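Enquirer: Predicted model and sequence below, questions to follow.
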Amino acid sequence: MTLRRVEFQELVDFYDHVRIPLSGLEREKRQGSYRYYGAQSVIDYVDGYLFDGEYVLVAEDGANLVTRNEPIAQVVSGQFWVNNHAHIVKAKQGVSTNNFINFLINSNNLSGYVTGAAQPKLSQKNLRIIKFDVPSYETQLAIDNL
């Protein structure tokens, strides 16, 4: 299998500009049925959504970036809202797959790109330039179907 070394930004499109954080008080007033994601998981349910489709959420901050007790990326689909503690990416069509992106993030050591001691952070700037060895798109599809 031939691998090529690429920066993460060559594999995905970023949607961080769409996310909108809601305070606890705002969420309390807007209770609903749509999932509201924080850095690691669903933290509430609100009455609206910002995203509709399949995306990969990557934790932007939190201790789990260092401890890795839980996955730091997850594939999410449907209608949902995301605050400013998770990066939102989608695999570029014909270049990569969301499942493979999820695998890359969760199976590689990213500690060299995480900053901050008290509050670990994986900035979009750093996430964009992480280099990965990736197989062809066709191989990624075959891996996804295993």
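Expert: Looks like it arrived, so ask away.
Enquirer: rest of the way, CA atoms for contacts and neighbours
Expert: Will do.
Enquirer: What lies in contact with the longest helix along the chain?
Expert: In the chain, taking DSSP state H as the definition, the longest helix is helix 98-107. With contacts defined as C-alpha atoms under 8 Å, 6 or more residues apart in numbering, helix 98-107 is touched by 11, 54-56, 58, 71-75, 90-91, 132, 140, 143-144.
Enquirer: Top of these by number of neighbours, please.
Expert: Sorting the contacts of helix 98-107 by how many neighbours each has (other C-alpha atoms under 10 Å) puts residue 58 first, at 27 neighbours.
Enquirer: That one touches residue 88, doesn't it?
Expert: Yes. Residue 58 is in contact with residue 88 according to C-alpha atoms under 8 Å; the separation is 6.6 Å.
Enquirer: Okay, one more to line up with it:
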Amino acid sequence: MLLAEDGGHFENPARGIAYRISGKTWVNNHAHVLRPKADIDIAYLCRVLENYDVTPFVTGTTRGKLTKGGASEIPIPLPPLPEQRRIAAILDKADALRTKRREALAQLDRLAQSIFVEMFGDPVTNPKGWPMVSLETRFDFKNGINFSAEQKGRGVLTVDVANMYSDDVYINTKGLYRVDVPVSQDRLLSVGDLLFVRSSVKPEGVAWPALFAGLAGCGNTQQPSPRPSGVMRYQRSTSTT
């Protein structure tokens, strides 16, 4: 099993920091190789660590690094071996179901795109001759806030790139974290704001759009701020109709 050492998604553990591998593999010096002992199931260990928040064990300011010493201090629950295998099997089945659901949603997305083109035409070639305007005439562009890893944990709720990818057109507000930085009112999100991914490790993720629908069900009243390193906000301009 591989555990990220540096360059991992330590600030966004939902994206995964641990991976199972098999067969002959060459591993560079940016990952730890974990070989569990007889009382730990490797599938279970990977499930425990793949989305583990290891920030308390990460060092470095500009580029986080999970050293061997830091990784060795990570506590994990250790039920009996049969229970470990049962938990891993359940999570594997859940992953398989999520994969099938994503495939079904992708087909629905392609259907929606087809219906859009049929109704309005290709927005690139504009065969129906609709009037064309630039986004800057209809939206105000705004980046969010900059912060360091040390500022995470309290303060204003923050939308990260990981929150942008969901099963519908809205931002996934689960797993929002807080950062302790001063934020002006114009940096806070409003319901109806449109966000775009500015940068992503995967090319298909760049320019991914999502709408902010508020924090219903999150138990919070303060609206979050988008994170500028990966997200750009488009807010409808008040100077146009």
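Expert: The structure has been received and is ready for your questions. Worth saying up front: this structure is predicted, and the values here are computed from it rather than measured.
Enquirer: what TM-score comes out when they're superposed?
Expert: Scored against TM-score structural alignment, normalised by the length of structure 1, the superposed chains reach a TM-score of 0.57; 90 aligned residues with a C-alpha RMSD of 1.5 Å.
Enquirer: how about the longest helix of structure 1, which residues of structure 2 does it hit?
Expert: Per the alignment by TM-score structural alignment, helix 98-107 of structure 1 matches residues 42-51 in structure 2.
Enquirer: Would you confirm that residue 39 of structure 2 contacts residue 81?
Expert: Yes. Assessed by C-alpha under 8 Å, residue 39 of structure 2 is found in contact with residue 81 at 6.1 Å.
Enquirer: hang on, the earlier thing: post-alignment, the next helix or strand along the chain from the longest helix of structure 1 versus structure 2, mean distance?
Expert: Going down the chain from helix 98-107 of structure 1, the next helix or strand is helix 124-129, by DSSP states H and E. By mean C-alpha distance after the TM-score superposition for structure 1, the fitted helix 124-129 of structure 1 averages 0.7 Å away from its aligned residues in structure 2.
Enquirer: Which part of structure 2 matches the helix or strand following helix 124-129 of structure 1?
Expert: Counting by DSSP H and E, the next helix or strand C-terminal to helix 124-129 of structure 1 is strand 131-134. Mapped onto structure 2 using TM-score structural alignment, strand 131-134 of structure 1 covers residues 75-78.
Enquirer: ok, now stretch 6-17 of structure 1?
Expert: The aligned range for stretch 6-17 of structure 1 in structure 2 is empty, by TM-score structural alignment.
Enquirer: Determine the longest helix present in structure 2.
Expert: In structure 2, with assignment by DSSP H, the single longest helix is helix 81-120.
Enquirer: Who are the packing partners of that one?
Expert: Counting contacts by 3 or more C-alpha pairs under 8 Å, 6 or more residues apart in numbering; DSSP states H and E, helix 81-120 of structure 2 is packed against helix 42-49.
Enquirer: Which residue numbers in structure 1 does stretch 159-176 of structure 2 align to?
Expert: With TM-score structural alignment applied, stretch 159-176 of structure 2 matches no range in structure 1.
Enquirer: no wait, stretch 111-121 of structure 2
Expert: Residue span in structure 1 matched to stretch 111-121 of structure 2, by TM-score structural alignment: none.
Enquirer: what's the distance between the residue nearest to residue 5 of structure 1 when sequence neighbours are not counted and residue 75 of structure 1?
Expert: With sequence-adjacent residues excluded and distances taken as C-alpha to C-alpha, 6 or more residues apart in numbering, residue 5 of structure 1 is closest to residue 133, at 4.4 Å. According to C-alpha to C-alpha, to the nearest Å, residue 133 of structure 1 and residue 75 of structure 1 sit 20 Å apart.
Enquirer: same thing with residue 119 of structure 1?
Expert: For residue 119 of structure 1 relative to residue 75 of structure 1 (C-alpha to C-alpha), the value is 24 Å.
Enquirer: Then residue 52 of structure 1?
Expert: Using C-alpha to C-alpha, residue 52 of structure 1 is found at 13 Å from residue 75 of structure 1.
Enquirer: now swap in residue 101 of structure 1 and tell me
Expert: According to C-alpha to C-alpha, residue 101 of structure 1 stands 9 Å off from residue 75 of structure 1.
Enquirer: Now the common contact residues for those two.
Expert: residue 56.
Enquirer: before we move on, back to that, name the residues of the longest helix of structure 1 that are buried.
Expert: Across helix 98-107 of structure 1, burial judged by 16 or more other C-alpha atoms under 10 Å covers 98-106.
Enquirer: Can you redo those residues as CSV, where the extra columns are distance to residue 63 of structure 1?
Expert: CSV is the format used below for the buried residues of helix 98-107 of structure 1 (distance: C-alpha to C-alpha, whole Å):
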residue, distance to residue 63 of structure 1
98, 24
99, 24
100, 24
101, 21
102, 19
103, 20
104, 20
105, 16
106, 15
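Enquirer: right, and out of those, which lies closest to residue 115 of structure 1?
Expert: Ranked by distance to residue 115 of structure 1 (C-alpha to C-alpha), those are led by residue 105 at 16.4 Å.
Enquirer: how near is the closest one to residue 53 of structure 1?
Expert: For residue 105 of structure 1, the distance to residue 53 of structure 1 - C-alpha to C-alpha - is 20 Å.
Enquirer: same question, residue 14 of structure 1
Expert: Noted for residue 14 of structure 1: a distance of 14 Å to residue 53 of structure 1, by C-alpha to C-alpha.
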